[in-house]
Structure formats: structure tokens, C-alpha cells
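# Need the 3D shape of this:
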Amino acid sequence: MGERTTQSTRAGLGPRGRLTQARLRLRYWFDTTMARGTPALIGWLTLVCLAIVIPASAALVWADTNTPTTLTNQLVAIWKSIGRTFGLGGAVGTPAYVALSVLLALVALFFASTLVGLITAGVNRKIMSLRRGRSLVLEERHTVVLGWSDQVFPIVAELVEANANQRRAAVAILADRDKAAMEDDLHVRVPDRRTTRVICRTGSTTDPAVIGRVNPGTARSVVVVSPADEEPDAADAQVIRTLLAVNGNQAFDERTHVVAAVRDTRNHRAAVLAAGPTGRVLDIDQVTARLIVQTSRQPGLSLVYADLLNFAGDEFYMTAEPGLYGKTFGEALLAYATASVVGIVRADGTVAVNPPMDARLAEGDEIITIAADDDTTILADEPLVVDESAMADAKPRVPVAERILLLGWNRRAPMIIEQLDRYVAAGSSLDVVARQDSATEAVDAFGRLEHLKVTHQRGETDRPGTLAALDVGAYDCVIVLGYDDERAAEQGDADFTTLVTLLHLRDLESTLGRDIPVVTEMTDEQNRALAPLSEGTDFIVSGKMISLLMTQIAQNQRLVALFQELGNAQGSEVYMRPAGDYVVTGRDTTFATVVASAGRQNQCAIGYRLHDRSGMAPDYGLVLNPDKREPLRLGPQDTVIVLAK
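As a prediction, the model looks like this:
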């Protein structure tokens, strides 16, 4: 029945339908033949070549002006043309002689083509191996970066700046990611490498044998990057495994210091143990909380820290200066014209930031300075001029209770509240507005605070009605935190609610007719560029700040003690104080006079900020480490940046 139906169907087809059916069957037969493998492919290739070469050779012979007259000679000429085309020689003679000649030519052709194929395959394998990033790095005194996230780009950019005065520098990156993809991303985000070569390798950062590809044994430092697309616990687990793998690598030199960072404070101790004695592990939550607290009490302080941690500006250096041995720290303050003295590294390695002015430098001590580069820390040729008549005394201030508003909630919020309690005066209050019930539970647990009274109300911080009902203008400072709950994870952007909240705060500023001091925490530097700006807004981009801090420590491990001192509420910290506390405002003077006046108050002056330029990019009026000899006139609203207890 089926056969009769098929035959009747064929009979009903027209000429065009039968032609289409024939084409389909021919195509099916060809595909079936090709599926038989290499022999079928060689056969088809031979047939196609013969179908082209034989007619073309015949046409060449017959078109020649010297065409043989007899058919036999014409066939011989055609055979010679075919032989030259296929490299068979075209030998003429007895059939056995021709057959043996063809056989030898085919054998030679087979071996030649096989050799070319083997060489091509070997070269391709080598190229693919190199493209996969699995070859060994033979650099020395280079920086190794393990892992991949957005932190890699500022780290590489800062290393390029730090190595600008070196002829040959290298950064080797190992990550479980395609080598070409890493190179493409780096080319877009860090196009100018100057004198630094960036080498990418592919592999697992938790395998000690694979880590050997980037040669950590001869590296200057190893930086372990936290994965960005994972939860804090999972990301910290990856960092800890990588640290264990680094120490498990047989070629690793203990003189090479390791720098890493964990997101969750609970994982910090385990990471420190995994890093070993030469490792330094930063607690991202703690560092971010300190920055937010200090900046909330001193608007503009985030700019100072960003400049100090950025190799493109002025940064910390430690320099041995035998010419200052036996002199006091107060005398050292005015020993440099283009560097700001801030502390001493004792011969035993202890760091003293802003020590007593009568502390003397001994042999083996080093001076801690803020300078544009290590080669600019040079003693002044002649004593700096100080105008004592332009000096002023600081006016006594009575601590005043503050009102602070905290919008949003995440795991760092309790740390921020604890840090705030150490700084504010007694009777200060903190009002928390967040959508989580966990915020209420955390606030209820803060009965032990000494100076700060904390209250909480539930509300959506990105709703204009919520903010309008808060009387935002009555607060001394507003802190905006991003959420890290399930809802924020579903949105896929932790900064989205923060951006919307900032829009509403900016609208309230226009209604109030004045700026609202706002400190905002963000996770993505690109969102920082989208945020609505105002002169009173400070941005703490936690990922970038941590990247800058890690790069500084990677270049100089001894900076760890310095940064710990700056982040300690009981130590010396960066403050922005009124210019009138140091010099007579509105009068021409020099920064040397400001430094001398600050020294009398047991402080180290490192710069100033001009109020009239505080809203102007890119420096927003901030001047760090100015030349102490240049003329300077500070106004009553300008501030001096100092290190003080």
C-alpha cells in the first residue's frame, strides 16, 4: 500500500517537482558518501580535480601554436600537463614505467603532505596552547594577581602608575577565565600600560601546581582578588583556598608578601591563618565602615583618602635620611619643601604616626612622608621661611551632640554604628530608616552604646514620601547604605536603590535651598559616575578603595601599620580643620607657616581645601602636599588637612 502510494505521488509530480525530488536525492546521496570519512573525502577531491584538470590540460594543448599533429602525441602532451599540475612529473615510456613513476610521485606527495600536516598541526597546537594561557611566566620582581573581578582594573592601573619610573615592569594575572577575554577587557579598561607588561594566564587559582605558571617564587608581591559574582561567604572561601594554594606552591618564596581581602569579618581570622606570616589580609567590611564613619563627620575626607591611595597623586613613602639623625620630629617637619613629613619608622620596624614634636630621630630610623614620588623626597636647599606673625591659635570647641540619619541597611551597618559611638559627643542620636526587620533586631541590641541613641523605623528609602516625612534638613549628616538582602539580589544591582535615594535627596536639597551633607556607599565605580552630585556629597566606592589600598600594600608591606594607625579612633587620624586655627585668614603667607603652626599644636599639616573650588572637578578644591615655599592665602571657610590625635 505504501509503495503504491509513493508511485502514485511521483506520477502526480510535474517536471519542476521531479527535478526538485532528484536534487534532494542527489544531495542525500552526496551527504551519505561524505559521512564515510576521509577516504570518501579524498575520492571526491580527486574526482573534482580530474574533472577540472583534464579538460583544462586538453584545452591548453589544443590552444598551443605548437600543438602536435597526431592524436598520440596530443595525448602525451595532455599527460605531461596533468603530471606537472599534480606534481607527478608526467613521465613518458612503457606502461610499467609510467605506473612506477606515478607510484613514486604519489608516495613522495603523501610524505610531503603528511609532513606539512604534522608541522601545521604542531604549530596550531602551540598557538592554541599560548592562546589558552598555559605557558610559564619567567618574569622576576613582578606582581602576581590571582583571581578576576572588577578589582583587577584599578589594581593594574595603579601598578602601571607606580611602575612609571621603571624601564621594565610586569604584572602577571592568573584566573579561571579565557586568556583572550581577559586581555580584551584589560585593553578597554586599562589601554595605556606605559612601561608595564600585563601577562594573562588561564588556570585555577586553588591549584598549587597551576599557580606556578605565574612564577610566584620570584615575584615582588602576590595580590589575591575576591570574586565579584559570588556571595560573601563563597567569595571568601575562594580567597582562603587561593591563599592555601599559594603557600602550598613549592616555588613560593616566603620573602614575597601576599595581600588579600575578605568581605565578611567572620572569615577574616581564617584568611589570616591561611595567608601565613608574610600575608596581609584586609577586612573589607571594617575598612569600609571606618571610611564611612570618618567621612560622615568630615565632609570631603573621602577625596583626601582617594588621593593618598592613588599612585597618580601623592602617596606615602618611607625614606632613610641620615642628615636628620639627632634632630627632633618638629625640626623634620620643615626639612622638605616638596614633601610632607607625617611620621617615623623606627629601626626596629615600629611605626609612629604624628609622634611628639620633641621625639628625636636615631640612626636606622626612616622618615614617613607624603610626596608625588620617591625621588621628590629631597631635603630643602635652604631653610624654609616661616612668618610667625601670620600664625594663629586654635579656638577651643565644646563637643556638641549630633543628629545623624542612616538610610538603608546591610551587614556593615552594625559596625558603622559601633564606630560612630566612639566619635560623637554624648547625647547624639542616630535614626535608622530601612526596610528590613533585621535592622530593628540589630538596633535593639545596641543598648550598650555610650554616646549614641539609636532608633529605627521601617520604610522604603527610595520613596519620596518616606524622605519627605523625615525632616532631612534637621540632620547634621545623612549616610546612605546599599541593601544586601534578597530583594537587592533579585534586582541585580546593589546600587540601584542608592541611586534613586540620592535623586530624592537632591530634590530635597533644591527645596531646602542648601546642600545636605551626604555620605554614600557604592559597590560599582561606574554607578559613581551616574550618581547625582552635589558639593556636600561624599562617595565611598568600597571596591575601588580596597583595590587602591591593596595595591599600596603590595608595593610596600610596611604601610599596613601606617594604615592601621590612621583607621584607629585612639590613634592619629586625618582631620579637616578651619584654616583660622592655624593662620590669619585673608593674609598672604606660605604653607611652611601653616606646617609650623600645626606643629605647635602637635599636628602634621599635609594640605588644604579651598571652599570656593569645592564644587569644581576634578580636585574639588583639594590640594595635598603643596610646595611649602609657594605664596598662599586661605579664607575663613577654607580648611587645613592635618594628622592629629
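# C-alpha from now on. contacts and neighbour counts both.
OK.
# Helices of the stretch 51-200 of the chain, start to end?
71-86, 95-131, 152-162, 179-189 (DSSP state H, counting those that start in this stretch).
# Kindly confirm my reading that residue 642 is in a strand.
Yes: secondary structure of residue 642 (DSSP: H, G, I helix; E, B strand; the rest coil): part of a strand.
# Turn the helices of the stretch 51-200 of the chain into a markdown table, including mean neighbour count.
Formatted as a markdown table, these follow (neighbours: other CA atoms under 10 Å):
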| stretch | mean neighbour count |
| --- | --- |
| helix 71-86 | 16 |
| helix 95-131 | 13 |
| helix 152-162 | 22 |
| helix 179-189 | 15 |
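# Out of those helices, flag the one nearest residue 487.
Checking the helices of the stretch 51-200 of the chain against residue 487 by CA to CA gives helix 152-162 as the closest, at 27.6 Å.
# I'd like to know which elements the closest one is packed against.
Counting by 3 or more CA pairs under 8 Å, 6 or more residues apart in numbering; DSSP states H and E, the packing neighbours recorded for helix 152-162 are helix 542-555.
# contact partners of the helix it packs on?
151-152, 154-155, 158-159, 221-223, 257-261, 282, 284, 287-288, 306, 309-310, 521-525, 559-560 (CA atoms under 8 Å, 6 or more residues apart in numbering).
# about what we covered before: out of the helices of the stretch 51-200 of the chain, flag the one nearest residue 196.
Nearest to residue 196, of the helices of the stretch 51-200 of the chain and by CA to CA, is helix 152-162 at 5.8 Å.
# quick one more, to check against the first:
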Amino acid sequence: MVIMTTVEPENLEDPSRVLQDTSSLWPMRTVAALLGVKRTIVKIEGTNRHDLNGKFAHVQAYDPVKGRYSAILLDNTEDEIIYLPPTSIKQINILDATWFAISYAWQAQSLDKLYIILIVLLAISWRKQDIIIHRMSEIVTVTVLLLGVSFIGRFLLSEYNLVKEKAESMVGTRNPISTVEMIEYRVEHYFSTSQWAKVALLLTFTFILISMGAVALAFCGDDSISGAVWLAWTFVADPGTHADAPEGFLVRFVSFSITVGGMLIFALMIGIISDYIGNKIDELKKGKSRVIESDHSVMLGWTDKSIAIIQQISLANESEGGGTIVVLADAPKEDLEEHLASAMSQERGSALELMGTNVVFRSGNPLEESELQRVSVLTARSVIVLSPESLSPDEADANQVRQVMALKALDGVNGNECPPVVVEVQDVDNSELFTLVAPDFAEVIVAHDLIGRFMLECARYPGLACVLESMMGFEGSEFYFEEWPELKGKSFLDITCRFDDAVPIGIKSNSGKVFINPKNDHIIQEGDKILVLAEDNDTYEVNDGSYETNKKIESPPAAEDAKQVEKIMFLGWRRDMADLITQLDGYVAKGSELWLFNTVPVEERNELLKDQGHKSELKLDNLLVYNVVGNPLIRRDLSRIVSVDHDGETVSLDEVDSILILADSVSIENGATVMSCDSRSLSTLLIIQDIQKRLYDEKKEALGSSTSIKPVSPITEILDSRTRSLLDVVSCGSAYVMSNQIISSVIAQVSEDRDINAVLRELLTAEGSETYIRSVSKFVDLKKEDKMSFWDIALKARQHREVAIGYKPAGLGFREASLLIINPPDKSLDRQWAPGDEIITFALD
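Coordinates of the predicted model:
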């Protein structure tokens, strides 16, 4: 260890006395105590040996015989003693002391001895005749500078040793690297692994510039360390400040250099801030931030049904002033927002209307629990899980099982229960998987199965599509459960006329079981809820019961409606065709015929119906299946329909009772879009209508108008809601089924109340109550009476154990009578009933 001091020539005779004298001053006494050094440092100049001039040495002793001082060079590792005349020893000034401190620290390769720099700074302050203990600002300034230099120096020294070590380890290899390349690699490492690397670099450059500038200003001017630091900061922060620098070339040069460095630092700072703000905006655009919401609806995934679901939930939220829908999908947030904006910018009537509902998009993988927590799924009102369309049915359903398990894993986290979950499934055979992994946790909606049942009912009863579609969405009247204590002890017949703005259709018992169209004597118990069809959950209430329900109401005797043998034709192929045929077999009379017209070869059909061996042969009790191979887009194939079995039996389009045009799954599997599938369906519809018209005209001409019967209108499955406006062009009327729209409406309704799933399941199956369109003559003898209220019709319907939910006047189509077919107004007022009026009911058969 060494100590730097100023050596006066008259004191060189006794170096020990030099230490003693200098140690009498309190700063040197402190330093001596810290270092334990008893040597004096001097600078050599003016000797004949030029290799010694400018070097530092510490004096050992004075030889009076030789008249010289014995000394050892500081950079001499062998401790070789040299002898110096008194004239070659120079007094150390501040610059010498600073240079020595830096040289010593570098040679030692250790920054633990930075108190050497402290001594230099103390010496500078001593030179300015400021006692540090009386200048707290000096202490604070020096402390901050020391901490900064220590931290930066340690980091740079560790990085230097690491770079040097790695560079040396690569020497002699086939791919040696230079030190510069290694430094670039380390810089890249920090910039790619730390988001604060740019900020740290900026602060480091700023600190170094201010520190070096302050030291230079202190040397060149009359400022103390704290004053020089503040002056250097003003030069960095305000480029115009250097114009007021003191006179003197050296001071102004230093001021100018600091100012130029400050301009570069502020340019770097602006670039870093700009990058940071840009990155934050990009993160927001990508949907990576957390959603802070509660009582909102969460939709996991994005499909063709998403827009329709958003529309239905917006309708449900309208009465509450709007709500929030959060969509989490594995797609870019910008693309999702573009889809939403496109749907909202369509023509009036088909445009998406949010009605105060806010839609928030987030991009991420819904299968990850962290992503689910990011959209606040535990504080949501409901969760909708959409089936991915890009996967095969089995793979998609497996994906849905994992999704439900991920949601189940969050159930109970932080004391929060997972909200009701609605899962869309593609294959009915996979629905049992969700009961195995999470019983009573999620409501399963099998899209294909539901649409299949829906289309079967619509095909057999023209006009039923409008009725069912009205019940499925939130645009008209929908299903609601509510407990009414004032109706406790009443029978279901007694409450038939107790709601002015709703139609009671069933009861949910306090045990959770739902009864649709119960018996008249079914008594409402405490805790039971009444199932009604109403416009909204706050638009109806119980009336005073003044309408007389026990008055004598006669109804024509019930006639046995024997099932008639039917001929039904399916054009196109569905993946769940086997389930569709099985459902149809439960509806029709024995001996009915089903004609399958599509492009799939018969041998392949049999394999598809057995699901490649996973299902058994179809066992049909009532249906006879006729297979026809043809293309529904080719007029020739539709003009002459010949079965490939049953001895080549034929049928014409005017002879069938129901025609169902299916969205062909074969085309979809081959890459067809929903719009192209709709185009195929519309083309098929036009060809069929033209052929039917020609056949009708021919029979009318041959047999006369009295015996000719107009052929049935085909029921067309439509996938894209934008196709609806084209249906009026082809005079389709009400003979179409918006399959995606219906599924979306069902999903939205079940998400609001999971018990609705049980209601729809019963209404769309052959078991239990179904929807029927009855002639008014079934309930009213128009020859005896033709003026009564809708409630009178409803009471007459109860005598047949049917629930009347609405009616259609004879002169109106179903779409024109949309306000009457479900939950009509003015139920207590009498109206004139006429032949052709129809009553819509729920009945067992």
C-alpha cells in the first residue's frame, strides 16, 4: 500500500519525518489509519535517464554519504532500489495525484481501493480551502460520485474479465473471435434479455459525462466538486447554458464538450422514450394487457358464430344499459377488431349493433391458465367456449375437454368460483367426456345435433322455422325463470292467465327439475320457479288474477291425429347424418320414405353412417332409406331422381312432402367457405323451385286447377347471416334455417341461464313436448263462436294439455306476424277468429 503526499525538498533528509508531519493534518491522519502506510510517494523528473522521468516512486531512506535518496519505482515488481539526487524529486500536484490514483487502480485490477480517488477529491477540496466537514454538499456529492464510479467500475471490470476469458478460450480454435466481437455479443445479450438495458445505458453515459465534466471543470476553474457537478449538469440539460461559461479557453472547451455530450444523451433519451412508448402501444394493440372487469361475458375462441353471439348478448344487456364482452382468441387483436368493425359497418338491418355493450379483445391461448386469469375469468358472469373450426370434430372436442379442465383448475382460486360455462361440441358422441372430467360444471351444446333437430322440425312443419328462431334469440320473446311467491299453491291451469306480458309454459321445481307443459293439476310449491316466454326479465309481472279461468269453456272434441306416411328428401351430406336419420325415425309414421340425394357414393355412405366402424348399423323402425347419387347443382340430376337401391325406384320433386337442402359438409371439408356453401344452397334452391313450377304447371294443365296441389317449399340451411338479404330475391320466404345464427342465439341464451339448455333439449327432440302449428279449428268451433280472447284459446288448449304461446292470422305470413306468433299483446281482449288462423302450441304429440 502507498500514500500520496506533497514532499517539500527540505524534508527529504528524513522521509519518516515527512510522514509524521503530513500525518499531523487530520485528512492525512485519517488516510494513514485506513491504509497503514508509512511511505512517501514522489515523482521523478530531470534525470539523465529518460526512462525514469515522469514515473512515481516511494522513498525508502536518505543516504548522507552519497547525498541521494533510495527509492523503489511503483511499477517495479522486483523492488529494485534506485538512488535519486534531491534535484530529481518533484512535488506532487493535484493532476499528478489523480493520474497516480487511476494508474494504481488499473494496475491493481481492483476497485475496492477507490478511496484513493477520495483522497484526490479531498485534496481538490483542500486546495480550495474548504473544510469538508463544514460542507455537507461536498460530502453528499463525493459520496454519490464514489458510489456511481464504484458500481460502474465493478460492472465494467467484471465484463472485461469475462470477455477476456472467453476470447482467450477461443484462441487456437477453427472459429476464433476477437474482443470486439465478444463485446458486441455481450451488449446484444443485455439488450435482448433486459427491458431496462437501454435505460441503464443512458444513465451510465449521463453519469460518466457529468462526473468527468465536473472533475475537468474543478481542475480548470474555481468551483468546488458540488458546484462543478451542478454546472456540468446544467450544460448537459440545457445546451444554451454553456454560453455563460467563465472566460478561459480550457473552461469553455470543457463546457462545449459537456454540452455536445448532453445533446447526444438527450437524443438517445428521446429515442429510448419513443421506443418504449411505441412498444407499449404495440403491446396494447396486440392485446397483452390484463382485463379489469367484473360481471362480464367471456368468449374463448373466435369463429363464424362470434359476431352473432356478440349481437345476442348485446341485446340481452340492452335493458341494463349495456355490458362488457371480453374475447380471448389465439389470433391477432387487430384482426379481431377489424372483423368487429366490418360487422358494424354493414348495411342497416344486417349491421351489428352493440347497444351500449363494450367489446374487449385479447390475444392469447385460451388453454393457458395465465391467459384465462388475464381476462378475469373468475369475476365474469359467464364463459362461452367456442369450438375451433380448423380442427377435425374429434380433435376439436378433445381441445374443448382440455379447455374445460383449464377452467375447472381455476375454480376456487382465491376463493372465487368459476362462473357458468357453456361449451360448444361438434360430435354428440363426445358430449359424455365433459361429464367425466367435470360433472355439473359446464353446459354442453352439440351444434350439429341441435341444428339437425331444428331442421327436422322445420322441414315437416312449414313456418316453424320463424317460430323457433323467434324463441332462440333475444330480439323477441325468450325464456325466463322467476319465482313468484304469490302463486304458491296454485295449479298450472290457474296461472295460465296470470301474466299480461308473458306466457307461462312450465315449472322448475325447487329440486332443479324442469317441467314443460306440465299437467293442469301440477301445484306450485315453495321455491318453484315459473318458466315463461317474455320480452325481457323485467317486462312482466303477476296480475291481480281477475280474469276468470274457471268459466265454462267448451272445446271441440279432440280428434285423433293419425300420423301420415311422408316422403322426405335430404339434399347434401352432413357429418352427423346417422344421428339425423335416427331423430327423424322417431318423428314419422311407419312406412315413411327418406331420399338421400348427394354426391357421396353409396358404399362410402354406409361407412360414414357407421362412423368408420365406431357405430352399429342403423336400426330404423319407421323409415325406409332410398339412396340417390347425384349433384344437387345439376338440373339433369334433379329432374329425374332415381334411387340406386329398391329396384331403381324414382320420385319427382313435386311428390315429396319435405325437402331439406343441407349445407354440404363434403364441400366444407374440401375447403369451401360458408359463403360458397350458401351459394351452392341458393343455386340448388333456384333449380328446385324452377323444376317444381314446371311440374306444377304441367299437372295443372293436364288435370285442371281443382286437382293440382302446389309443391312444398324446400327448407334451406344458411350458414352466413349476410345471405339472408338474398333469400327474398329467390322468394324463399320463411323456408330457411340460419344454422349459425340459431346456434349463436342458443349459446347466448344458455350463457345467461344454463337451465335453458334443458328446455331447448326437450323442445327439439321427439320425446317430451314439441312445438306445433295447429289450426284454430282444433280449439274453436267457428260455426258456434268466433270471437274470444287469446286467453280463452289458451284455456281451451289446456284441455288438450297444450300450451298456446301465440297465433298467426290467416292473412299474414310468419315473418309479418312475428309480434303475434310468440307472446302476443292484449291477451285478454276479444278478437275475431277466422278459418286459416293458426295457433302455435307446445304439445306432447
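# hey, where'd the helices end up in the stretch 451-600 of structure 2?
Under DSSP H, counting those that start in this stretch, the stretch 451-600 of structure 2 gives helices at 464-472, 577-587.
# What's the separation between the residue most central in space within structure 2 and residue 467 of structure 2?
Geometric centre of structure 2, nearest residue: residue 328, 1.8 Å, by CA atoms, centre = their mean. According to CA to CA, to the nearest Å, residue 328 of structure 2 stands 33 Å off from residue 467 of structure 2.
# and the counterpart of residue 367 of structure 1 in structure 2, how many residues sit next to it?
In the superposition onto structure 2, residue 367 of structure 1 corresponds to residue 530 when matched by TM-score structural alignment. When neighbours are defined as other CA atoms under 10 Å, residue 530 of structure 2 has 23 of them.
# Kindly report the same for the one 5 residues further on.
As a burial measure, residue 535 of structure 2 scores 19 neighbours (other CA under 10 Å).
# do the same with residue 768 of structure 2
Residue 768 of structure 2 sits with 16 neighbouring residues when counted by other CA under 10 Å.
# corresponding residue for it in structure 1?
Using TM-score structural alignment, residue 768 of structure 2 pairs with residue 571 in structure 1.
# just the strands in the stretch 501-645 of structure 1 please.
Using DSSP state E, counting those that start in this stretch, the strands of the stretch 501-645 of structure 1 run over residues 518-522, 537-541, 573-578, 589-590, 604-609, 622-624, 631-632, 639-644.
# Name the residues that touch the fourth one?
Meaning strand 589-590 of structure 1. Contacts of strand 589-590 of structure 1 (CA under 8 Å, 6+ apart): 386, 387, 390, 628, 629, 630, 631, 632, 633.
# now swap in the third one and tell me
Applying CA under 8 Å, 6+ apart, the set of residues contacting strand 573-578 of structure 1 from outside is 298, 301, 565-567, 608, 636-645.
# My understanding was that the match of residue 367 of structure 1 contacts residue 503; is that so?
No: between residue 530 of structure 2 and residue 503 there is no contact under CA atoms under 8 Å: 9.9 Å.
# Would you mind finding the match for residue 173 of structure 1 in structure 2?
So, by TM-score structural alignment, residue 173 of structure 1 is matched to residue 327.
# Residue 342 of structure 1 now?
With TM-score structural alignment as the criterion, the equivalent of residue 342 of structure 1 in structure 2 is residue 505.
# Give me the neighbour count for its match.
Neighbour count for residue 505 of structure 2, taken as other CA under 10 Å: 23.
# ok, the match of residue 768 of structure 2 - contacts?
Residues near residue 571 of structure 1 by CA under 8 Å, 6+ apart: 565, 645.
# same thing with residue 120 of structure 2?
The contact partners of residue 120 of structure 2, taken as CA under 8 Å, 6+ apart, are 94, 97, 98, 101.
# and the residues you listed as CSV, adding secondary structure, neighbour count and distance to residue 663 of structure 2?
Shown next, in CSV, are the contacts of residue 120 of structure 2 (DSSP: H, G, I helix; E, B strand; the rest coil; neighbours: other CA atoms under 10 Å; distance: CA to CA, whole Å):
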residue, secondary structure, neighbour count, distance to residue 663 of structure 2
94, helix, 15, 93
97, helix, 23, 91
98, helix, 19, 88
101, helix, 20, 87
